[in-house]
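Visitor: Sequence and computational prediction follow.
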Amino acid sequence: MPIHDVARHLPEIAVLREHCRSLAVLEAVLSPGRGSRRHSFDEHWSGTASLASMRNGAGDEYSIVFSAAGAYVRGFDHESPMSPYAEDGPWPGVLDEVPEVFRPYAEEPAFSDEDGMPLVTACTWREAADDHWKAGMIDFPDAATGDPDGAGYLFQLLVDRSSEAFQRWAEDYYEVPVDLAGVRHVFSSQPLTEEVVRALNSEVALADLLKDIAEIGYPTS
């Protein structure tokens, strides 16, 4: 599923933002130690923007910048044939049409390697006044698979935003049972309670998560 297909499945900006925030909260509960978490959310990433991110620890990652201008999404699959290292720069079309308002994020050092190479194989964006997500015109590699830019893999939990999809992923990743009712509670953006936290992870209390919750900007009871 290349980025154009992913873009068609993404919800409006506000819904995506809340979903990303919920992913970060759920992982904070399941993994109080930050080292093994994949999803995070920083409500105050900059003075004007929030940041949702995913890193799998093996070189694959994505970042979503939410600002008054809209939302900018970039993903990097290190094994993709569209890796910037294959072309000595981003694959043609991936960043070429990014609107000027999002250009600082396309060139953001935090989304680049130590030499300033943008780490991107997939990119989509949506300005605040847009009615759909957009991506550049891309000539994908001829011999590529159905997921040439890694977008289907990277954004799987943003395309399938069901509680069941997260439960399956979390149970496989953390190798523990994950309470579906607790996941549904968080995905509905209801305030986090002691009961929900304990249902998701009996070894964690709500008080243990206050710093994470403040960073994420998620409501508590």
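Guide: That came through fine. Numbering: from 1, shown residues only.
Visitor: make it CA atoms for all contacts and neighbour counts henceforth
Guide: Fine.
Visitor: Tell me which residue is most central in the chain.
Guide: Nearest residue to the geometric centre of the chain (Cα atoms, centre = their mean): residue 53, 4.5 Å.
Visitor: show me what contacts that residue?
Guide: Contacts for residue 53 were tallied using Cα atoms under 8 Å, 6 or more residues apart in numbering; they are 38, 39, 40, 41, 61, 62, 63, 64.
Visitor: Arrange those residues in TSV, one row each, with distance to residue 211 and secondary structure as further columns.
Guide: Formatted as TSV, the contacts of residue 53 follow (distance: Cα to Cα, whole Å; DSSP: H, G, I helix; E, B strand; the rest coil):
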residue	distance to residue 211	secondary structure
38	18	coil
39	16	strand
40	13	strand
41	12	strand
61	24	strand
62	23	strand
63	21	strand
64	21	strand
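Visitor: sorry, back to before: quick check, the residue nearest to the centre of the chain in a strand?
Guide: Yes: counting by DSSP: H, G, I helix; E, B strand; the rest coil, residue 53 is found in a strand.
Visitor: Next one: it from residue 197, what distance?
Guide: For residue 53, the distance to residue 197 (Cα to Cα, to the nearest Å) stands at 22 Å.
Visitor: returning to what we had before: burial of the closest residue to the residue nearest to the centre of the chain other than its chain neighbours, as a residue count?
Guide: Nearest residue to residue 53, sequence neighbours excluded (Cα to Cα, 6 or more residues apart in numbering): residue 63, at 4.4 Å. Counted with other Cα atoms under 10 Å, the neighbours of residue 63 add up to 23.
Visitor: okay, pairing it with this:
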Amino acid sequence: MISTQDYRVLPDAAALKTISKALAVLDAINSPDLEYRYYTYNAVWGESEEVLEMSDGEGDQMLILFRPEGCVINGYLDGYEQPDKAQVTRGLPASFDDFIFGEPVSSIETTFCLWYTPAHGWQTGIIEIEDDGSEELLFILDGNPDTYAEWANEYYGEDTDRSPMDVAAVAKIYQGETLTRAIVLGIVDEMENWLQLEEDVQAIGYPYDFSSL
């Protein structure tokens, strides 16, 4: 299981960006209502900056910033003991300072932090509290389509009669394939608002072609 104690299977920044966009696209398909999505992606967060946001609506949040220098993950889990932020971010490259020490991260707070640069790979600061809940948020980033399908079938399919999603369709999105109507209908039984999905996918910066089945 991925955590701040063992993050060897975390992909590099480029692969993680692909996974992050896939998560946001999949959630946009599964939940036309933004309020109920876990994962959203902003491809124009700032100049040369893109961000994945995870929010469970109950206080837990994760933000991943992508910059030319690499990426950084800020996680916050409600109810967990808060570490000294100066320690968990010790050694953080200066290019990530404005994000980690500015808003909205400062208001969200920080339970754990990891960052990636091409020169040094994944790193963390000083971990004083091993039980930081990072497993609960980082598990989805393993790059395995089955991981998302299992989670989403439970989260979006609970107490409904919707069909389990086609893992092969999930895998196509994980691989960055152009999103088509056929792929979408492998995720959900029907899509009522294709225009809304088109707008969401554009905001994510993901390729699509809804011209035909």
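Guide: Arrived safely, thanks for sending. In this text the structure is predicted, and so the values were computed from the model without any measurement.
Visitor: From residue 75 of the first structure, how far off is the residue nearest to residue 53 of the first structure?
Guide: 7 Å.
Visitor: just residue 97 of the first structure next, same as before
Guide: Counting by Cα to Cα, the gap from residue 97 of the first structure to residue 75 of the first structure is 16 Å.
Visitor: More neighbours: which of the two?
Guide: Each of residue 97 of the first structure and residue 75 has its neighbours counted (other Cα under 10 Å); residue 75 has more, 27 against 13.
Visitor: List the contacts of the strand or helix carrying the more buried one.
Guide: Residue 75 of the first structure belongs to strand 70-76 when assigned by DSSP states H and E. Strand 70-76 of the first structure is contacted by residues 13, 60-66, 83, 102, 105, 119-129, 149-151, 154 when judged by Cα under 8 Å, 6+ apart.
Visitor: do stretch 206-221 of the first structure as well
Guide: Here stretch 206-221 of the first structure makes contact (Cα under 8 Å, 6+ apart) with 21-22, 24-25, 28-29, 32, 40-44, 189-194, 197.
Visitor: Which positions within that stretch qualify as buried?
Guide: Residues of stretch 206-221 of the first structure classed as buried by neighbour count (16 or more other Cα atoms under 10 Å): 206, 212, 213, 216, 217, 218.
Visitor: what does stretch 56-73 of the second structure give?
Guide: Residues of stretch 56-73 of the second structure classed as buried by neighbour count (16+ other Cα under 10 Å): 60, 61, 62, 63, 64, 65, 66, 67, 70, 71, 72, 73.
Visitor: which residue packs closest to the last one, ignoring adjacent ones?
Guide: Distances taken as Cα to Cα, 6+ apart put residue 64 closest to residue 73 of the second structure, at 4.5 Å, once the chain neighbours are dropped.
Visitor: Residue 167 of the first structure maps to what in the second structure?
Guide: Aligning on TM-score structural alignment places residue 167 of the first structure opposite residue 149 in the second structure.
Visitor: Need the residues that contact the helix or strand its match falls within.
Guide: Assigned by DSSP H and E, residue 149 of the second structure belongs to helix 145-157. With contacts defined as Cα under 8 Å, 6+ apart, helix 145-157 of the second structure is touched by 23, 30, 31, 140, 163, 164, 165, 167, 170, 171, 174.
Visitor: Determine which two of the residues you listed are furthest apart.
Guide: Across the contacts of helix 145-157 of the second structure, the longest distance by Cα to Cα is 21.3 Å; it joins 140 and 163.
Visitor: Which one's more surrounded, those two?
Guide: For residue 140 of the second structure versus residue 163, neighbours defined as other Cα under 10 Å are more numerous around residue 140 (19 against 12).
Visitor: List the residues that contact the counterpart of that one in the first structure.
Guide: In the first structure, the residue matched to residue 140 of the second structure (TM-score structural alignment) is residue 157. Residues near residue 157 of the first structure by Cα under 8 Å, 6+ apart: 165, 166.
Visitor: now swap in residue 183 of the first structure and tell me
Guide: Here residue 183 of the first structure is in contact with 26, 163, 166, 167, 200 (criterion: Cα under 8 Å, 6+ apart).
Visitor: Equivalent analysis for residue 44 of the first structure, please.
Guide: By Cα under 8 Å, 6+ apart, the neighbours of residue 44 of the first structure are 50, 51, 215.
Visitor: Name the helix or strand for it, please.
Guide: Counting by DSSP H and E, residue 44 of the first structure is found in no helix or strand.
Visitor: and stretch 12-21 of the first structure, which residues are buried?
Guide: Quick answer for stretch 12-21 of the first structure (16+ other Cα under 10 Å): 13, 16, 17, 18, 19, 20, 21.
Visitor: Does the third one touch residue 66 like I think?
Guide: Yes: using Cα atoms under 8 Å, residue 17 of the first structure is in contact with residue 66, at 7.4 Å.
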